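Visitor: Next comes the sequence, and after it the predicted model I'd like to discuss.
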Amino acid sequence: MAPSATETVTETLPIRTTVKLTSNTGTYKELAPIGYEKDTEEQGKDGFSAAKYQNYLPHWEINERYPPLEPFEHRDHGLDADKSYPDLLHSGVTTTELTPTIGTEVTGVQLSKLSQAGKDQLARYVAERKVVAFRDQDFKDLPISEALDYGRYFGRLHIHPTSGAPKGYPEVHLVHRGAGDKTAESFFQTRTSSVAWHSDVSYEAQPPGTTFLYILDVPEVGGDTLFANQVEAYERLSEGFKERLHGLKATHSGIEQVNASKGKNGAVRREPVISEHPIVRTHPVTGEKALYVNPQFTRGIVGYKQEESDVLLKFLYDHIAYGADFQARVKWAEGTVVVWDNRVTSHSALVDWKSGQRRHLARIAAQAERPTETPYKA
């Protein structure tokens, strides 16, 4: 039977019912819709226009399966960059720092036209500034295959285990809340905030480094993204506390994210994994040390009892979340392309608009090296 016009569907998912998720699925995934009303997104309805970029509408192929990720050798292109950035920040380019320690807005750069040297400098510049917002009207209009080829320069592209993707392009992770979507209302019946600090898929053995997120449709007001500088968060700690953290590892789990998708009849492309990563990781290009824990995916400190682990991790989570003086807030606008270094930042989207307007973004994430740390040095 064909679905009615009011049902929330995708091409490959069945009609979903409301499922109460188990604990520890993660705020990030609880908030993520896994469907949309096709008539509204494809044709416009109830005062909402159709999606501008329908080639980027999400699909969830529930029978699509991928093997476990294999280790690979990654060499960061930022190591090859000229630190004066002549091919990136050339004449005619303007930069505005959002805060002293994190975030820069850049105008006058067309990312797809950068030379190899320019892309190397991009990797280095993003590692230095942590998050860079480009005003580039052309990137979203690239054929998806070309956008993926561009991202592939920075590392092996990650295929997300559960998120929606454009049909035929699983390497694109879509952040999509369709026009008229009201699913956040049920979330806020039991939660007080949509803030969900995380580093993307930190449970992978080799999580992403240089990451691209570009806007396709944005509410008139709201839907900003917060970023936190994990390097500065580490630097704020006392020397004794830093020394205590070095040598510790924590587990990062993808199981709860997969369970959240299963609980909503969503897709699972790969079996979930658990990885151990150092709590303090070292960036291979800058040599900076950064905290590498987040409440969405980190589960416990290796070798610590649960109560001990909970106390220390809660302190670190609160330290990062309350650190407004080492955070930046990106306000999305037409043509915004945000590039950030996922190794040394945390971020959170904000579900704060009540207009029902569409929020639609695409993410391309290049995997990087396995997190490592260098010995403590005061």
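Guide: Yep, that arrived.

Visitor: Could you use CA atoms for every contact and neighbour count after this?
Guide: Fine.

Visitor: before we move on, which element is the nearest residue in space to E220 that is not next to it in sequence in?
Guide: Setting aside the residues directly before and after it, E220 is nearest to Q357 in space (C-alpha to C-alpha, 6 or more residues apart in numbering), at 7.8 Å. In the assignment (DSSP states H and E), Q357 maps to no helix and no strand.

Visitor: do you know how far Q357 is from T183?
Guide: Q357 sits 13 Å away from T183, going by C-alpha to C-alpha, to the nearest Å.

Visitor: shared neighbours, these two?
Guide: Residues touching both Q357 and T183 by C-alpha atoms under 8 Å, 6 or more residues apart in numbering: none at all.

Visitor: try this one side by side with the last:
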Amino acid sequence: MSPPASSATETLSHKLHTLSLRSEPAGESAETQGGKKDSRLRWWSETAQEGDAYPYERFLPFFDTELRLPPLEPFKHIDPGHKALWDPSPRSFLANAEVDDLTPDFGSEVTGVQLHQLDDRGRQQLALFVAQRGVVAFRDQDFADQDPTWMIEDWCKFFGRPHIHPCSGAPKGYPEFHLVYRDGKAVYNYETDTRLTSSVWHSDVTYEEQPPGLTLLFLFDSPAAGGDTGYADQRGAYNHLSPNFRAYLETLQAVHSGVEQAEYSRKGNRGGIVKREPVENIHPIVRVHPVTGEKALFVNRQFTRRIVGLKQEESDAILNLLYLHIERGADFQVRLRHRPRTVIAWDNRITAHTAIVDFAKGGARRHGARITPQAERPYI
């Protein structure tokens, strides 16, 4: 759908130069049933009074109809996690942190470490840790209080080349941010309501020649309940298959396409712009992580189109089997809640994820930003 004729992005305050995500705890009078004060962090929309200005207005989606980007060129990528492999204490950045593993092999929650304070060694260790755990939620972060230029030029570029999404909205002046946004009046995400479920499992922009690696997502505002993200371990999905089938899949490649996503935008949806012409690329169905050496499935329903060299019925049968396997694999999935001041980091090479739009009927706002460094071309 087309963006509203008069949007909040048109009335941005040019005096606002930094992003602040300082969610306030409940008021002094708020009490639990046991009589104790409720000190949990709240989203802005939970505490805002009538007439309050939205503090993250500058970071609402802006759709630059004049921006035209050239095709992406290949680049050499060396994952910073490699150096952590030789570190005598590869998890020392977690020395003062509390780590809660959500499953034995996949997903963790961490408190007690500030991402924006990590030096190069800490970031290298972070890259290895996220590659090992797949997805990690870092709680009580001040990351989003930092200057957005620092987020791109310092943080993102440490992990890879910043990716500019070809279709999505971005804060005005910062095209490297990929924004997710939905409220009671507008939806600027790549989603439809024509299916029985809102879940669309995918890995981000796998149609690029060099898809993303370590990726961050944080929310500015969210409904008090709902709007979680589900994550699936593509290593676990691979390992649950029979050895013979795994061996066969390792001989196959598939086409990943951004054409459908671009056409969705050209029809006036999401903001109605295409900043870079869509591409298709061929990637192996099973890929190897460059640091850990682990193998993972690398297909997803949103962007994978067909298996090279197979007839249509053969390709459809195998891909649909893999899609259903990934989507139904509760024993290699986690569901993470976006609490205020949380940053979720995942390795896009070995995970799939889905937004869970279980809050839409209430008209609540879900507004967040993704920082997306590109990594190496998939290989096996």
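Guide: Looks like it came in fine. These numbers were taken from a predicted model, which means no experiment stands behind them.

Visitor: Please say which of Q357 and T183 of the first structure ends up with more neighbours.
Guide: More crowded of Q357 of the first structure and T183, by other C-alpha atoms under 10 Å: Q357, with 21 against 14.

Visitor: Over which residues of the first structure does stretch 130-150 of the second structure lie when aligned?
Guide: Using TM-score structural alignment, stretch 130-150 of the second structure lines up with residues 126-146 of the first structure.

Visitor: List the buried residues in that stretch.
Guide: For stretch 126-146 of the first structure, a neighbour-count test (16 or more other C-alpha atoms under 10 Å) marks 126-137, 139-140, 144 as buried.

Visitor: now for it, what's the gap between its first and last residues?
Guide: One end of stretch 126-146 of the first structure sits 21 Å from the other (C-alpha to C-alpha).

Visitor: for stretch 279-293 of the first structure, same thing?
Guide: One end of stretch 279-293 of the first structure sits 6 Å from the other (C-alpha to C-alpha).

Visitor: now do stretch 350-369 of the second structure
Guide: End-to-end distance of stretch 350-369 of the second structure (C-alpha to C-alpha): 21 Å.

Visitor: Would you indicate which residues of it are buried?
Guide: Residues 350-357, 359-360, 364-369 are the ones in stretch 350-369 of the second structure that count as buried (16+ other C-alpha under 10 Å).

Visitor: circling back: closest to I320 of the first structure among the buried residues of stretch 126-146 of the first structure?
Guide: I320 of the first structure lies nearest to K130 out of those, by C-alpha to C-alpha, at 14.8 Å.

Visitor: Please report how far the closest one lies from H198 of the first structure.
Guide: Taking C-alpha to C-alpha, one finds K130 of the first structure at 15 Å from H198 of the first structure.

Visitor: likewise E30 of the first structure?
Guide: Counting by C-alpha to C-alpha, the gap between E30 of the first structure and H198 of the first structure amounts to 14 Å.

Visitor: if we can go back for a sec, quick one: what's aligned to the residue nearest to E220 of the first structure in the second structure?
Guide: Here Q357 of the first structure is matched to A364 in the second structure, going by TM-score structural alignment.

Visitor: quick one, what contacts that match?
Guide: Contacts for A364 of the second structure (C-alpha under 8 Å, 6+ apart) come out as 182-184, 222-223.

Visitor: Next step: those residues restricted to strands.
Guide: R182 (DSSP state E).

Visitor: Take the contacts of A364 of the second structure and map them onto the first structure. Which survive?
Guide: Counting by both residues aligned by TM-score structural alignment, their matches' C-alpha atoms under 8 Å, the first structure reproduces these contacts from the contacts of A364 of the second structure: 183-184, 222-223.

Visitor: Many thanks, we can stop here.
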